[in-house]
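> Provide a 3D model corresponding to the input given below.
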Amino acid sequence: MTYKGYLIDLDGTIYLGSQPIPAGKRFVEALQQRNLPFLFVTNNTTKAPEMVVQRLANEFDIHVSAEHVYTASLATIDFMKEDNKGKRVYVVGEAGLIDLILAAGFEWDEENPDYVVVGLDSQVTYEKLTVATLAIQRGATFIGTNPDKNIPTERGLLPGAGSLIALLETATRVKPIYIGKPEAFIMEKALEHIGLRKEEVVMVGDNYETDIRSGINNGIDSLLVLSGFTPKGEVPHLPVAPTYVLDSLDEWDFDK
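Model (predicted):
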């Protein structure tokens, strides 16, 4: 199967925390040489697309444009605009989430927001979680940017956004609306951005629960690379097999 486009994860696929994954850089450069469309689809909400592009260039010598990046932050904004329940929002998250939401025309409200959006926040406090809990209890729509329980880094698997969201779900007894991978919403929007149909692309990533499930659950072929979250030992026991499994992206045949 020769694919017309590629949807690609970042954390654990192109880099691991602050460490480069050399095969990831070579993979992106091979796509660029072949003029194949690609879109980084990332659940990471801590950085705006321009910051992702800057980081890829400065830290990993990978050169792309902001149009190549679609984050769970952008998908969350797209969801709220389509949902159209109001413009008041409270966010537990970092600048890559908060700044984009406010720039999109939403207004900060800690008392009676229409939406409580929760993403990764490395500066989270009990007070932030309290404000979110009370707002959700008062009826705000509870949005989880992504369900990632952990973030793969050079230190190991750190708590992810899904861990914070699970805490608030416990405190409020309200189930969140998840936006990021493996949910349908972010994948449908990613396909709109890349301008291709689901049968024309492959989803590439290291995390079975998010990247590969986003393919399996939404009728998109998937390529699991064993460079990050999902270890090789788990592959034989996965409930639904990925379309492809590789130890390294160097093994991928673009002309298969």
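> make it CA atoms for all contacts and neighbour counts henceforth
Noted.
> ok, which stretches of the stretch 151-256 of the chain are strands?
Ranges of strands within the stretch 151-256 of the chain are 156-159, 177-178, 201-205, 221-225, 244-246, based on DSSP state E, counting those that start in this stretch.
> Quick one: closest of those strands to N150.
Shortest distance between N150 and these, using CA to CA, is found for strand 156-159: 4.6 Å.
> and that closest one, what other elements does it pack with?
Contact analysis of strand 156-159 by 3 or more CA pairs under 8 Å, 6 or more residues apart in numbering; DSSP states H and E lists strand 150-153 as its packing neighbours.
> starting at the chain centroid, how far to the strand it packs on?
Between the mean C-alpha point of strand 150-153 and the mean C-alpha point of its chain there is a distance of 12 Å (CA atoms, centre = their mean, to the nearest Å).
> do the same with stretch 185-192
12 Å.
> if I pick the spatially most central residue of the chain, what's in contact with it?
In the chain, the C-alpha nearest the mean C-alpha coordinate belongs to N43, at 1.5 Å (CA atoms, centre = their mean). Neighbouring residues of N43 by CA atoms under 8 Å, 6 or more residues apart in numbering: T71, A72, S73, T145, N146, D148, G180, K181.
> please give me the structure for this one as well, since I'd like to look at both together:
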Amino acid sequence: MQQYQGYLIDLDGTMYRGRIKIPAAKRFIERLQQAEIPFLFVTNNSTQTPEMVAANLTENFDIHVLPENVYTTALATADYLADLDSKKRTVYAIGELGLKQALLDKGFRFEEKTPDYAVVGLDYDVTYHKFELATLAIKRGAKFIGTNADTNLPNERGLVPGAGSVIALVECSTQQKATYIGKPEKIIMAKALKKIGLNKEQVLMVGDNYQTDIKAGINFGIDTLLVYTGVSTRQQIAQQKVKPTYEINSLDEWKVK
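Predicted coordinates:
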């Protein structure tokens, strides 16, 4: 088993299940902290700021981390756009505080009619008017960005619409495909790797969902650790041609050094 110098880690299904604690997850993070091994939570959730994510982990799951340990698809989207063209700094965004704050922090200005970019993410108060503005902006030439392709999100009520479902409406109305940022795309992985300051060979992607977490690692060319505490099952993985590098039932099984 290789010794990794850094970890990229999923949240829901890996660190917790909805509102349910996963005790092994807390112990895993504490082992990383004790060994002074850097880690980033890489999440497709664009609605929350890193401060909000860290506070949720600390207050509700007794996992004590800093905002600096969190890398959201909102941050990855803002980083990606900031690196595209230094002269293009206007954006129309459908999304929550996490996305809008990330864009503001990178110096973007919000513009409804002729923005350089139209970014669509999960918005709990989305309206027809917001879809209309995004559609018209893209038709006028704005580059179309989608935070992530997750069609559904699990909550206590069941599988509710995710960002991918919202983005699909704009894809339909514009007849254009969005450029996606979040897992399993390479973009968020490249940005996360840059933030953690390590090489591909030095990091491990940890997650519970083969279709997002593990495929993100596979697509980007880094090793993966699938933990069976969330979405994917051993029966499902047995049918995949490309397997995770490692498979475990609990994070208690994983030695960080």
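> quick one on the thing from earlier: is it possible to get TSV of the strands of the stretch 151-256 of the first structure that adds mean neighbour count and distance to Q54 of the first structure?
Conversion of the strands of the stretch 151-256 of the first structure to TSV gives the following (neighbours: other CA atoms under 10 Å; distance: least, CA to CA, whole Å):
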stretch	mean neighbour count	distance to Q54 of the first structure
strand 156-159	14	23
strand 177-178	19	27
strand 201-205	27	21
strand 221-225	25	24
strand 244-246	16	28
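> closest one to L36 of the first structure among the ones you listed?
With CA to CA, the closest approach to L36 of the first structure among the strands of the stretch 151-256 of the first structure belongs to strand 201-205: 10.5 Å.
> Read off where the closest one ends up in the second structure.
Under TM-score structural alignment, the match for strand 201-205 of the first structure in the second structure covers residues 203-207.
> What lies in contact with that stretch?
Residues from elsewhere that reach stretch 203-207 of the second structure (CA under 8 Å, 6+ apart): 4-11, 13-14, 213-214, 217, 222-227.
> let's see it at 7 Å
Contacts made with stretch 203-207 of the second structure from outside it, assessed by CA atoms under 7 Å, 6 or more residues apart in numbering, are listed as 4-10, 14, 213-214, 217, 222-227.
> average offset between it and the first structure?
Following the fit onto the first structure, the mean deviation recorded for stretch 203-207 of the second structure is 0.6 Å by mean CA distance after the TM-score superposition for the first structure.
> Need the contacts of N43 of the first structure in TSV (columns: secondary structure).
Conversion of these to TSV gives the following (DSSP: H, G, I helix; E, B strand; the rest coil):
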residue	secondary structure
T71	strand
A72	helix
S73	helix
T145	coil
N146	coil
D148	coil
G180	coil
K181	coil
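> Can I get the strands of the stretch 151-256 of the first structure in TSV including distance to D99 of the first structure?
Conversion of those to TSV gives the following (distance: least, CA to CA, whole Å):
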stretch	distance to D99 of the first structure
strand 156-159	22
strand 177-178	20
strand 201-205	27
strand 221-225	32
strand 244-246	37
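> right, so of those, which gets closest to L56 of the first structure?
Nearest to L56 of the first structure, of all those, is strand 201-205, at 16.7 Å by CA to CA.
> Report the angle between the closest one and strand 221-225.
Orientation note: strand 201-205 of the first structure sits at an angle of 20 degrees relative to strand 221-225 (axes from the mean of the first three to the mean of the last three CA atoms, to 10 degrees).
> Okay, and which of the contacts of stretch 203-207 of the second structure map to helices?
G217 (DSSP state H).
> Right, I'll leave it there.
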